[in-house]
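Visitor: Show me the folded form of this:
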Amino acid sequence: MNSELVSRIKETAQKAAEDIHTAVPGKIVSYDPAKGQATVKPVMKYTTKGGNILDYPQITGVPVVFQQHMGQKATIGFPVKPGDGCLLVISEQSLDYWMYGQETGTNLKFDLTNAICIPGLFAPANSVVAEACEQDAIIADVSGTRLTIKSDGLIQADCKKFVINASDSFKVNAGRIDLN
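Guide: Predicted coordinates for the structure are as follows:
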């Protein structure tokens, strides 16, 4: 009898856990940079109680993560476009208070509508990331225009045009500039 009870408890717990969302891959459908929110389509399927396999619906109003620090005075921004891959992290509580500064009376735990989008999840891997790992460098590459910062102190810009805007005088110490 004890083993049957333990088996039923495990079965009940397993069924409950199947409805808890934590993190899933997704694709950006649209992005509103003024709001910092995206519409995202989870890239996974679910099975209904009737046995039908369906796509998850789009999720709207999903906040998008960018590296921002110092009260948003230090930010790394990049374009977010439809079709971009992302990781949806599902909050264990409603995001309403964080997003709007007030409770809205929702009590949705681990619900897909409380997702946060981290852009940049793609399969297969990107060759630029592989190259950065090989060179022990940070590489910013936009369609071949590239800035490489290497661990030995070298900063290399591969581009058609290079502009420096400086409000004070600009000096190059022990450096070189090659012009073609």
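Visitor: contacts, neighbours, all on C-alpha from now
Guide: OK.
Visitor: Pull out the buried positions in the top helix by length along the chain.
Guide: Determined from DSSP state H, the single longest helix within the chain is helix 2-17. Neighbour-count burial for helix 2-17 flags no residue at all (criterion: 16 or more other Cα atoms under 10 Å).
Visitor: And that helix, how far out from the chain middle?
Guide: How far helix 2-17 lies from its chain's middle: 36 Å, per Cα atoms, centre = their mean, to the nearest Å.
Visitor: Please apply the same query to stretch 67-83.
Guide: 11 Å.
Visitor: next up, for comparison:
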Amino acid sequence: MDRRERVNDPEVALREALDGYRAGIWTALPGIVQSFQSAPGRSPTCSVQPAIKMQVRQLDGTIASVALPLLVDCPVQFPSGGNCTLTFPVAPGDECLVVFASRCIDGWWQSGGVQEQAELRMHDLSDGFVLLGFRSVPRALTDVSTATAQLRSDDGTTYVDLDPAGHIVKVKAPGGIVLDTPTVTVTGVMAVQNAGSASTAFSINGNTQFTGQVRANGKRIDDTHAHSGVQPGSGNSGQVI
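Guide: Prediction:
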């Protein structure tokens, strides 16, 4: 028995009643993703295990700490707007924050738009939204840039870095970069530096068209270049002038 039940005090009784009422109101909980579901024509959802246990009074009056039930089919929030979305490969073990709607979301989830409440439940575990990116200390993200915005891997080896002060975008991709596009337009000067061990710094496979001067090692190699040591006959010309 709760010792407050032994006190004949209306205020204590009211506080206990309010505590019991608040215990059934769910607002937000940290969670751990158990599975992620994404299929054509279906918004992505995931199953989440709440990461905080609940204390439950047993029949004998003792308090037991029990795990909350698995939260299934929780809509996943990806940053989105204006027909653009930033997605992530959600994986089991990812930590998150589950936010519970104040009213039943079933009608909206099924049909979109403005819908009637399918049930009159409030702040229920059945109406959770999953917000990604929240982390506990053991899974903290290290070496977070304090001066630039990054889209990065957790280990920091691969990233796209935007520097608002220097107006520079830097890309680091140890595995390479693939551009699948019919046209690439560069409006400024493109400098290629072979910082690795590859024998060729720049390679083109296919027809190449240039407008303007083309130089190699300081020598013009376009349609106006000239050669030294030219003599009529079958011999080869000399070096490019």
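Visitor: hmm, back to that, in structure 2, what residues pair with the helix or strand just after the longest helix of structure 1?
Guide: Tracing the chain past helix 2-17 of structure 1, the next element assigned as helix or strand by DSSP states H and E is strand 23-32. The counterpart of strand 23-32 of structure 1 in structure 2, counting by TM-score structural alignment, spans residues 28-37.
Visitor: show me what contacts whichever residue in structure 2 pairs up with Ala137 of structure 1?
Guide: Using TM-score structural alignment, the partner of Ala137 of structure 1 in structure 2 is Thr148. For Thr148 of structure 2, the contacting residues are 161-164, by Cα atoms under 8 Å, 6 or more residues apart in numbering.
Visitor: which one in structure 1 is aligned with Ser80 of structure 2?
Guide: By TM-score structural alignment, Ser80 of structure 2 lines up with Gln68.
Visitor: That match and Thr47 of structure 1: what is the separation?
Guide: In this view, Gln68 of structure 1 and Thr47 of structure 1 are 38 Å apart by Cα to Cα, to the nearest Å.
Visitor: ok so, going back, just curious, which of the contacts of Thr148 of structure 2 is nearest to Gly176 of structure 2?
Guide: The nearest member of those to Gly176 of structure 2, counting by Cα to Cα, is Asp161 at 15.8 Å.
Visitor: neighbours around that closest one, how many?
Guide: As a burial measure, Asp161 of structure 2 scores 18 neighbours (other Cα atoms under 10 Å).
Visitor: Residue in structure 1 paired with it?
Guide: Aligned partner of Asp161 of structure 2 by TM-score structural alignment: Thr148.
Visitor: For that match, which non-adjacent residue is spatially closest?
Guide: Distance criterion Cα to Cα, 6 or more residues apart in numbering; nearest residue to Thr148 of structure 1, sequence neighbours excluded, is Ile139 at 4.5 Å.
Visitor: And Arg135 of structure 2, by the same measure?
Guide: Closest to Arg135 of structure 2 by Cα to Cα, 6+ apart is Glu95, at 5.8 Å.
Visitor: counterpart of the one you found in structure 1?
Guide: Match for Glu95 of structure 2 (TM-score structural alignment): Gly85.
Visitor: Pretty sure its match sits against Gly26.
Guide: Yes. In this structure, Gly85 of structure 1 is within contact of Gly26 by Cα atoms under 8 Å, at 5.9 Å.
Visitor: And the helices in structure 1, which stretches?
Guide: 2-17, 96-100, 127-135.
Visitor: just the strands in structure 2 please.
Guide: 28-39, 42-50, 54-57, 63-66, 71-77, 80-81, 84-85, 95-100, 128-132, 149-152, 159-163, 168-172, 215-216, 219-220 (DSSP state E).
Visitor: Export the ones you listed as CSV, with columns for distance to Tyr21 of structure 2.
Guide: As requested, the strands of structure 2 are exported to CSV (distance: least, Cα to Cα, whole Å):
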stretch, distance to Tyr21 of structure 2
strand 28-39, 16
strand 42-50, 20
strand 54-57, 14
strand 63-66, 18
strand 71-77, 22
strand 80-81, 36
strand 84-85, 39
strand 95-100, 16
strand 128-132, 20
strand 149-152, 43
strand 159-163, 47
strand 168-172, 52
strand 215-216, 80
strand 219-220, 84
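Visitor: mind checking which of these is nearest Ala140 of structure 2?
Guide: strand 95-100 (10.4 Å).
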